[in-house]
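**Q** Just a sequence and a predicted model for now, questions to come.
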Amino acid sequence: MRAAVVRAFGGPEAVEVVETAVPEPGARQIRIKVAGAALNPVDLGVRGGFFGGDKELGLGWDVAGTVDAVGADAPWSVGDQVVALYHGLTKDLGTHAEYVVVDADAVAEAPVTVDAIHAATLPLNALTAVQALDILELTEGQSLLVAGAAGAVGGFAVQLAARRGVSVTGLAREGDEEFVRSLGAAEFTTAPRAGGYDAVLDTAVLGEAALEWVRDGGAYVGVRPGAHPGSVRGARTASVSVAADGAQLAELVGLVDEGVLTLRVAETYALDAVAEAHARLEKGGVRGRLVLVP
């Protein structure tokens, strides 16, 4: 099968599509024939050597597709339409491939209201958003500033927080106001108030600058694991390290089918054009996810 890998760190040209053996599922694993796999900023980080690694590295975390092989004791059947998060910064093969093997408990049934291309944008970004909100532990009526509210994680966070009864303010570019409000943000800003919010979810990776917008004793969560700023003014600070969780992913799928969560595809690329997709994402300004189609 074909798979996208990195053998030497560098720019988009460092991504290669190679021929490799089709992986076989072990106990409590399944193999998915990939229909769509989103490209995320973490893939650019792996490609550039941000996370290290000294071997050939596979790329891709998100997958939507069809189960085509099942290991022992895996509660799935060949032909099931599924989505999954394949977690791991330094893995031999990722989801940017024709087939991928994942743990059965990282899998959920695919949404029935969208196609596989859109479904492929859900796992990593939505799980990151909901797990970050769980860390913040906000209650109904409290205020949350989402920095990067028009982005993939930020957009999900706005929708999920608003559904919990949190008063959400979205921070994004002026041209994104209509979209961010359509997600359920009560307010929109390009210049947040210092100390004006019970919590900040920093999906834009602003760091200490974003911490200044948290009230005394409030909370801050970032999306780059271990890179959150230290506490100031009694504010609790943390970062989310996303975990694969099939049960939680199934809940998010349900919200897609209920129309609560919006899935956005900016553009699709053939697997052989993966380097081109990397270059496009690196350029910035993408609204929605780029999705690879093997």
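**A** All right, it came through fine.
**Q** alpha carbons only for contacts and neighbour counts from here, please
**A** Noted.
**Q** residues touching residue 194, list them.
**A** When contacts are counted by Cα atoms under 8 Å, 6 or more residues apart in numbering, residue 194 touches 212, 213, 214, 215.
**Q** ok, second structure coming up, stack it against the first:
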Amino acid sequence: MLINGAGGSVGGYAVQLAKHAGAHVIATAGPRSSERVKAAGADDVLGHGLPELAEPVDVVLNLAPVDPAQLAALAGVVRDGGVVVNTTVWMSAPSDEERGVRGINLFVNSDAAQLAQLVALVDSGKLRVDIARRVPLADLPALHAEAAAGPLSGKAIVFPPAALA
């Protein structure tokens, strides 16, 4: 499986979940996040851009905001009968009908049973959530400003004042 854009929070979870499911994971990530992606369990970490792979993959999960030509090219790294899953809502997932490569557009679909499975994986330690800090609700504007200036490392949990005591 290729996870394109694995350096963010969602990518880190995708790597962990794919490894938990038994997949060999190839991930793309930038220099700032490549070590974090390796720590999440990626077997191989490549730089940004269309990767040159030794052999095609069964699945590509695109999490990166790529241009339309880059997204379309991802179908070319998928083996016949495989799938490209795209999370960028402004472009449709590419497909290649001649080779049986399907394109799937993925949107949020909250499902209580799936969320319960994720909670069970977190509780068992099989899915790690990197909590960088806890902040009071009053500091939320500063946290948003910090996030706008650049990516945050880990998750920030925001608590109402009474919960911090």
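**A** On my side now, so go ahead. Quantities reported herein were computed from a predicted structural model and do not represent experimental measurements.
**Q** Let's see if you can find the most crowded of the contacts of residue 194 of the first structure.
**A** When neighbours are counted by other Cα atoms under 10 Å, residue 214 leads those with 28 neighbours.
**Q** just checking, it touches residue 200?
**A** Yes: with contacts counted by Cα atoms under 8 Å, residue 214 of the first structure reaches residue 200, the gap being 6.2 Å.
**Q** does residue 36 of the second structure count as helix, strand or coil?
**A** helix (DSSP: H, G, I helix; E, B strand; the rest coil).
**Q** corresponding residue for it in the first structure?
**A** Aligned against the first structure by TM-score structural alignment, residue 36 of the second structure finds its counterpart in residue 179.
**Q** now residue 134 of the second structure
**A** Counting by TM-score structural alignment, the partner of residue 134 of the second structure is residue 268.
**Q** sec struct for its match, please.
**A** Residue 268 of the first structure is classified as strand under three-state DSSP.
**Q** Pull the contacting residues for it.
**A** 290, 291, 292, 293.
**Q** leaving aside the residues next to it on the chain, what's closest to it?
**A** Among residues not flanking residue 268 of the first structure along the chain, residue 291 sits closest, at 4.8 Å (Cα to Cα, 6 or more residues apart in numbering).
**Q** now do residue 5 of the first structure
**A** residue 58 (4.5 Å).
**Q** wait, isn't the match of residue 36 of the second structure in contact with residue 150?
**A** Yes: here residue 179 of the first structure reaches residue 150: they are 7.3 Å apart, a contact under Cα under 8 Å.
**Q** what about these two, which has more around it?
**A** Between residue 179 of the first structure and residue 150, counted using other Cα under 10 Å, the more crowded position is residue 150 (29 against 13).
**Q** wait, doesn't the more buried one sit right on residue 287?
**A** Yes: with contact defined as Cα under 8 Å, residue 150 of the first structure counts as touching residue 287 (7.3 Å).
**Q** Longest helix in the first structure, please.
**A** Longest helix of the first structure, by residue count under DSSP state H: helix 123-136.
**Q** angle of the helix or strand just after that one against helix 123-136?
**A** Using DSSP states H and E, the helix or strand that follows helix 123-136 of the first structure in sequence is strand 143-147. Here strand 143-147 of the first structure runs at an angle of 140 degrees relative to helix 123-136 (axes from the mean of the first three to the mean of the last three Cα atoms, to 10 degrees).
**Q** which neighbours do residue 214 and residue 200 of the first structure share?
**A** residue 220.
**Q** Measure how buried the equivalent of residue 66 of the second structure over in the first structure is and give me the count.
**A** Mapped onto the first structure by TM-score structural alignment, residue 66 of the second structure lines up with residue 206. Counted with other Cα under 10 Å, the neighbours of residue 206 of the first structure add up to 14.
**Q** how close does residue 206 of the first structure sit to residue 256 of the first structure?
**A** 29 Å (Cα to Cα, to the nearest Å).
**Q** all helices for the second structure, in order.
**A** 9-20, 34-40, 68-74, 112-124, 140-149, 161-164.
**Q** wait, what's in contact with the aligned residue in the first structure for residue 116 of the second structure?
**A** With TM-score structural alignment as the criterion, the equivalent of residue 116 of the second structure in the first structure is residue 250. Residues near residue 250 of the first structure by Cα under 8 Å, 6+ apart: 108, 109.
**Q** cutoff 6 Å now
**A** By Cα atoms under 6 Å, 6 or more residues apart in numbering, the contact list for residue 250 of the first structure reads residue 108.
**Q** follow-up on the earlier one: kindly reformat the helices of the second structure as a markdown table containing distance to residue 28 of the second structure.
**A** Putting the helices of the second structure into a markdown table (distance: least, Cα to Cα, whole Å) gives the following:
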| stretch | distance to residue 28 of the second structure |
| --- | --- |
| helix 9-20 | 9 |
| helix 34-40 | 8 |
| helix 68-74 | 12 |
| helix 112-124 | 24 |
| helix 140-149 | 22 |
| helix 161-164 | 37 |
